[in-house]
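Undergrad: Coordinates only, no sequence provided:
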C-alpha cells in the first residue's frame, strides 16, 4: 500500500481569516499553495511582544512553518496544526478603498467555496496575481481581475462548464452567434433578458482559462465585463445556496452612503 505524502513543514500561504482562540492565541484560516485551505493555531500571537503580530495580516504572502499533524482520539489525522513560525514573503501593502472590499470578497469566496485540505496551486497563484490588480478607485482593470478570479475559482472546483461548447449538445460555439451562461444548465443559445455573450468572447475566455495566464484571462474578461459580471453573480449565488456573501452587501451599503 502506497504511503500518503506528508505535506511540507514550510509552505507559502495567505491569511484568509482569524478567530480568537484564547486570551493570547489565534486560530487562522490559511490558504496555502501546497495544501489549499487549512486551519492552524498561532499560540501567543496576540501577545504585545509576539513577532507574529506584524506578519499574520490578510493579503500578505507569507512563508509559514507548521508542526506535524497530530492525531484525534479516534486515531484520525487532526485538521488543526500548530503554527511554529511565519515570515513575510514579499508582496503588496494592505489594500485601500474599494480594493480592500474586493480583496475581502476574494477571501470570502475561498472560505465558502473551497473544501479544507484540497490543494489548488494554480488558484493560489491566481489569487496572488489578482491582489495587485485591485485599485482603491474601482475601475475596469479591477473588475476584469475580479471576474478572472471568479472564473478560475469556479473552474478549479469543477463548477464551470466548458465555455467553448454548447452544454446540452457539446457542439462547438458559433463565434458569430450569441449565447448565455445559465447557472442551472451551462452555455445555451441566448434567449429572453439574460446577459448575452458573443460566441467569440466565450471561446476566448475558454482559451485563456486553458492557457493559465492571469494576464490573458483578465484581457479576455475586459472584452465582456457587463454580461460576465451579471452571469457570474448568478452562477456564484446558485452554488453558494444559503451562504450569502456578506462582503458584497457591505460594499453596496457603503456605496449608497457615498452617493
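TA: Sure, I can see it. Source: prediction; values computed, not measured.
Undergrad: Every contact and neighbour count from this point should use C-alpha atoms.
TA: OK.
Undergrad: Give me the distance between the nearest residue to residue 113 once chain neighbours are set aside and residue 111.
TA: Nearest residue to residue 113, sequence neighbours excluded (Cα to Cα, 6 or more residues apart in numbering): residue 240, at 7.3 Å. Between residue 240 and residue 111 the distance is 11 Å, computed by Cα to Cα, to the nearest Å.
Undergrad: more crowded one of these two?
TA: Taking other Cα atoms under 10 Å, residue 240 and residue 111 do not tie; residue 111 has more neighbours (17 against 14).
Undergrad: ok, now which ones touch that one?
TA: 16, 37 (Cα atoms under 8 Å, 6 or more residues apart in numbering).
Undergrad: just checking, it is part of a helix?
TA: Yes - counting by DSSP: H, G, I helix; E, B strand; the rest coil, residue 111 is part of a helix.
Undergrad: Second structure for comparison follows:
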C-alpha cells in the first residue's frame, strides 16, 4: 500500500519529546487532521534546517507521511507573522497547548477550533495585554463547546427553564448551569449568560465571544477553570501551578 503523504498542512507545535539523541516526537495541532504525533528525525542536529522552525506558538506549514500512529515529518516551513512570545504571554500560550493536549483526541479534526487557536495566538503575540484574558476565556468557551462539554448557556441545564435575566446562575462541572446558592463563589446573571450564548452562535464567534467575555472576566474565570479541571481529571493544570510557583518566588 502506498504511504499517504500530506503537504502544505497548516499546523502548530503543541509539545516536543526526546525520541533519540538526534530526533524528537512532536505533538502537533493541524487544521485538517486534528492533533497528530510526528517523528522529526535528526532535528536536534546543529545542521538541521528544522531546528529553528519547530517551536510552539509559531504558524507552520508541514508535510508528513506514514500510516502508523506516529507519522514522519518530511518538511516544515515557518509562515511568519510574529516573534516568540515571552513572560506571561508565553505562559498563556503553553496553557492553551496543555488544554489541547488534555482534551483533544488524536486524529479528530477541528478546523474551526484551529482558526480560533490561531486568533488567540495572534493576541498572545501582540503587545495588547488587555485583550489577553478575554481571549483566553473566549478560547476556553469555544473549546468546551467544540468538544461537546459546554451546556447551553441560555437555559438551566437540569430543568431546561429559560434564565431569568436578573437571577444569578453558576456553571458547575457535574450539574451544568443552575441557580446560584450560598456555597457558590462565582456566578453571572441570566442576562450575562444569555449574552455569552449569543456570542458563541455568532458568525464570527471568536470576536463576538471575546467582547462578551471582556464584560464578565472575573466571575467567569473560576467557573471555567473548575469545568476544565474536571474534564482534564486534575485539581490544577500544570501551567497554572507553574505560574503560582513563579509568583510565589
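TA: Thanks, I have it. The structure presented is a predicted model; accordingly, all values stated were derived computationally and were not measured.
Undergrad: tm score of chain vs chain?
TA: Here the superposed chains carry a TM-score of 0.92, computed using TM-score structural alignment, normalised by the length of structure 2; 244 aligned residues with a Cα RMSD of 1.8 Å.
Undergrad: about what we covered before: map the residue nearest to residue 113 of structure 1 onto structure 2.
TA: The alignment partner of residue 240 of structure 1 in structure 2, by TM-score structural alignment, is residue 232.
Undergrad: which residues does its match contact?
TA: Residue 232 of structure 2 touches 99, 102, 103, counting by Cα under 8 Å, 6+ apart.
Undergrad: And the strands in the stretch 101-250 of structure 1?
TA: 178-182, 186-189, 197-198 (DSSP state E, counting those that start in this stretch).
Undergrad: Tell me the counterpart residues of the shortest one in structure 2, please.
TA: Counting by TM-score structural alignment, strand 197-198 of structure 1 falls onto residues 188-189 of structure 2.
Undergrad: And the helices in the stretch 101-250 of structure 1?
TA: 121-130, 140-156, 199-211, 214-222, 225-240, 246-258 (DSSP state H, counting those that start in this stretch).
Undergrad: Residue 47 of structure 2 maps to what in structure 1?
TA: Matched across to structure 1, residue 47 of structure 2 falls on residue 49, judged by TM-score structural alignment.
Undergrad: Look up how far residue 214 of structure 2 lies from residue 83 of structure 2.
TA: Distance, residue 83 of structure 2 to residue 214 of structure 2, using Cα to Cα: 26 Å.
Undergrad: what does residue 36 of structure 2 give?
TA: 33 Å.
Undergrad: the more surrounded of those two?
TA: A direct count of neighbours by other Cα under 10 Å for residue 36 of structure 2 and residue 214 places residue 36 higher, at 21 against 18.
Undergrad: What's the more buried one aligned with over in structure 1?
TA: In structure 1, residue 36 of structure 2 lands on residue 38 (TM-score structural alignment).
Undergrad: and if you look at residue 137 of structure 2?
TA: By TM-score structural alignment, residue 137 of structure 2 lines up with residue 147.
Undergrad: give me the number of residues near that match?
TA: The burial count for residue 147 of structure 1: 23, using other Cα under 10 Å.
Undergrad: next one: residue 190 of structure 2
TA: Applying other Cα under 10 Å, we find 23 other residues in the vicinity of residue 190 of structure 2.
Undergrad: Contact partners for it?
TA: 154, 163, 164, 165, 166, 167, 168, 169.
Undergrad: one more time with 10 Å
TA: 153-156, 162-170, 179, 196 (Cα atoms under 10 Å, 6 or more residues apart in numbering).
Undergrad: try residue 159 of structure 2
TA: By Cα under 10 Å, 6+ apart, residue 159 of structure 2 lies in contact with 177, 178.
Undergrad: now residue 177 of structure 1
TA: So residue 177 of structure 1 contacts 189, 190, 196, 197, 198, 199, 200 (Cα under 10 Å, 6+ apart).
Undergrad: and it, what pairs with it in structure 2?
TA: Using TM-score structural alignment, residue 177 of structure 1 lines up with residue 167 in structure 2.
Undergrad: For the residue nearest to residue 194 of structure 1 when sequence neighbours are not counted, give its distance to residue 42 of structure 1.
TA: Spatial nearest neighbour of residue 194 of structure 1, chain neighbours left out: residue 180 (6.5 Å); criterion: Cα to Cα, 6+ apart. Residue 180 of structure 1 is 46 Å from residue 42 of structure 1, where distance means Cα to Cα.
Undergrad: cool, and residue 62 of structure 1?
TA: For residue 62 of structure 1, the distance to residue 42 of structure 1 (Cα to Cα) stands at 14 Å.
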